[in-house]
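Colleague: okay, structure incoming, though there's no sequence with it:
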């Protein structure tokens, strides 16, 4: 996991009811990273641009946020692909079991928690990759957003910008949006 569950992170609930619900999901194994190859879901969305690089003066990482809108636990994965490759050989895959109404951030690589709390990462993390990502899930009721963080410094200590990536229903065209 990108970071173990961090009770001081901004995505950690503060009220007693939410904390109890979260603890129950953790104890039941309904919230957490999944082993590689554990997902049998269907492709749902295409993230049209992914960039993850650490070698230059400007560094980048792609974050895909997914909210489970289904009534049950949804097993979700994000597969990252280089731009000039087919959809059969991802350079990285991150998978996570998401309880109803929870949001999980999938990253191409980890970033400081001051920028975003990354919950799921591919292994190894992506450090010289540009292309696209495909979001797959067992249940279709998910909300998806994606963005690329541009930083500088050896530890991503300076945020330069954040850009939104297009998210399109898988196998369908976007309509200029």
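Modeller: Yep, that arrived. Bear in mind that the values here come from a model prediction, so they are computed numbers and not experimental data. Residues are numbered from 1 along each chain as shown.
Colleague: could you use CA atoms for every contact and neighbour count after this?
Modeller: Noted.
Colleague: can you classify residue 60 by secondary structure?
Modeller: strand (DSSP: H, G, I helix; E, B strand; the rest coil).
Colleague: included below, for side-by-side comparison, is a second structure:
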């Protein structure tokens, strides 16, 4: 892990299209970072995540999706297949990244940081399943971790609290 990292903006990732992305480009925005999968019981949450992204993006918010195949091999597709599925089935417009590991020796450094910043139930760091969510403040620090069972719409008030007021 990047031991000098202080915020999520200290990391980079690879986009679903294979391009490097510096997360520093999101500095000043609240983020919801989610490990996703296309063949999971929670996959319909893509629709709710997209609604959050659309509702709050003009106020400085973005959802970032990180496909992961570590839970029941529920994200076995290629990057092209993942992108096509998310677009066709849920109309996803938020950024999706290349498939990563979120647990274990090969866990992406961003996820190592997220897990240390916001441990789960009983202080455990490991991600338990697809669609674990991390709400990140505009300064890049982690505000909250949500279980896979937490529906995106149930996070809206927490997101709202991190954003500037809506313009009338």
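Modeller: Cool, got the structure. What you see is a predicted model; the values in this text were computed from it and never measured.
Colleague: TM-score of the superposed pair?
Modeller: Put the two chains on top of each other and the TM-score (TM-score structural alignment, normalised by the length of structure 2) is 0.31; 98 aligned residues with a CA RMSD of 5.7 Å.
Colleague: which helices and strands does whichever strand or helix holds residue 87 of structure 2 pack with?
Modeller: Residue 87 of structure 2 is part of helix 79-90, with elements assigned from DSSP states H and E. Contact here means 3 or more CA pairs under 8 Å, 6 or more residues apart in numbering; DSSP states H and E; on that basis helix 79-90 of structure 2 packs against helix 45-56.
Colleague: please identify the buried residues of the helix it packs on?
Modeller: Buried positions in helix 45-56 of structure 2, judged by neighbour count with 16 or more other CA atoms under 10 Å: 45-54, 56.
Colleague: elements contacting that helix?
Modeller: Packing contacts for helix 45-56 of structure 2, counted by 3+ CA pairs under 8 Å, 6+ apart, involve strand 61-67, helix 79-90.
Colleague: which SSE is immediately downstream of the helix holding residue 87 of structure 2?
Modeller: Criterion used, DSSP H and E; the element after helix 79-90 of structure 2 is helix 109-117.
Colleague: kindly check the end-to-end length of stretch 47-63 of structure 1 for me.
Modeller: Using CA to CA, to the nearest Å, one end of stretch 47-63 of structure 1 lies 10 Å from the other.
Colleague: dump the buried residues of helix 45-56 of structure 2 into a markdown table; add distance to residue 111 of structure 2 as well.
Modeller: Listed next are these as a markdown table, based on distance: CA to CA, whole Å:
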| residue | distance to residue 111 of structure 2 |
| --- | --- |
| 45 | 20 |
| 46 | 20 |
| 47 | 23 |
| 48 | 22 |
| 49 | 19 |
| 50 | 21 |
| 51 | 24 |
| 52 | 22 |
| 53 | 21 |
| 54 | 24 |
| 56 | 24 |
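Colleague: which members of these define the maximum pairwise distance?
Modeller: Within these, 45 and 56 form the most distant pair, 16.6 Å apart (CA to CA).
Colleague: picking up where we left off before, okay, the helices and strands packed on helix 45-56 of structure 2 in JSON lines with distance to residue 136 of structure 2 and mean neighbour count next?
Modeller: Output for these, formatted as JSON lines (distance: least, CA to CA, whole Å; neighbours: other CA atoms under 10 Å):
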{"stretch": "strand 61-67", "distance to residue 136 of structure 2": "10", "mean neighbour count": "25"}
{"stretch": "helix 79-90", "distance to residue 136 of structure 2": "23", "mean neighbour count": "15"}
